[in-house]
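S.K.: Next come a sequence and a model predicted from it.
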Amino acid sequence: MQTYKLVDMASVIRSKNSGPYELTFDIIFKTFDDYNFFKKYEPINKSSFAKLYGIAEEDVLQVIYFDPAKAVKATIKRPIPSGALGETDVYGAQQHAPLMKFTFDA
């Protein structure tokens, strides 16, 4: 078994608003081989994403593997609506940091 780092396989890891009440995360892989390998093991799913972000699994609205773009998209409920009092990332563009440390064994 070997440990794989998401940052070594992906060319893009980003987050952004998906409306004022949701955040979307995009992972775009460098190659189709990397994407297909990642998809085979599916280390990112609703359960693992919830654990990674410390949220309830029901707050992970979707995790989609999109073959034509060699990408994975996850959408979660925002803990605080965009622009609300106490919210610190209006655009949702700084929420992808936990994914930068994501590893899995295969």
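M.R.: Sure, I can see it.
S.K.: Could you use CA atoms for every contact and neighbour count after this?
M.R.: Will do.
S.K.: Which stretches in this protein count as helices?
M.R.: Under the criterion DSSP state H, helices of the chain are mapped to 6-9, 32-41, 46-53, 97-100.
S.K.: okay, now the one to match up with it:
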Amino acid sequence: MAKLREVTKYIRSKNAGPFWVTLEIFCDGEREYEQVKASKNVSAATIARLYHTKESDVQIFYIPNIFVIKISFPRPYPSGYRYERDMHYGQQYRLLAEVEL
């Protein structure tokens, strides 16, 4: 099976304010977008497992006109927390990139 990183153009993670994280999946076109969207592994359950959050807190937004899927969920700790390892959450996309479609 192909991994998400092999099918998509770009995957990134970032802050969505001090309490939320957003993962963004950019696809080259409609074919790739529909393939990712149809995958059972790109789901709230998978995100909850990978990022240790509640499945009910995961929000997935599909933006077909620009072939993007956005996924948001609460941060485990607020941005800037004393023991924060990735204040901007910029390196956390790697977990999602390795998901098999």
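M.R.: Perfect, I can see it now. Keep in mind it's a predicted model, so treat the numbers as computed, not measured.
S.K.: Got a TM-score for the pair?
M.R.: Remark: TM-score between the superposed chains equals 0.89 [TM-score structural alignment, normalised by the length of structure 2]; 101 aligned residues with a C-alpha RMSD of 1.4 Å.
S.K.: quick one, which of the helices of structure 1 is nearest to residue 88 of structure 1?
M.R.: Residue 88 of structure 1 sits nearest to helix 97-100 of all the helices of structure 1, at 14.4 Å, using C-alpha to C-alpha.
S.K.: Kindly name the residues of structure 2 that line up with that closest one.
M.R.: Aligned by TM-score structural alignment, helix 97-100 of structure 1 falls on residues 94-97 of structure 2.
S.K.: Same question for stretch 73-85 of structure 1.
M.R.: Mapped onto structure 2 using TM-score structural alignment, stretch 73-85 of structure 1 spans residues 70-82.
S.K.: got the contact list for the matching stretch?
M.R.: With contacts defined as C-alpha atoms under 8 Å, 6 or more residues apart in numbering, stretch 70-82 of structure 2 is touched by 16-25, 52-53, 57-63, 84, 87-88.
S.K.: go on, stretch 18-30 of structure 2?
M.R.: 7-16, 33, 64, 67-75, 77-80, 89, 93.
S.K.: residues contacting the closest residue to residue 4 of structure 2 other than its chain neighbours?
M.R.: Excluding its sequence neighbours, the residue lying closest to residue 4 of structure 2 (C-alpha to C-alpha, 6 or more residues apart in numbering) is residue 97, at 5.2 Å. By C-alpha under 8 Å, 6+ apart, the contact set of residue 97 of structure 2 is 3, 4, 5, 11.
S.K.: where's residue 97 of structure 2 relative to residue 46 of structure 2, distance?
M.R.: Distance check for residue 97 of structure 2 against residue 46 of structure 2: by C-alpha to C-alpha, to the nearest Å, it reads 12 Å.
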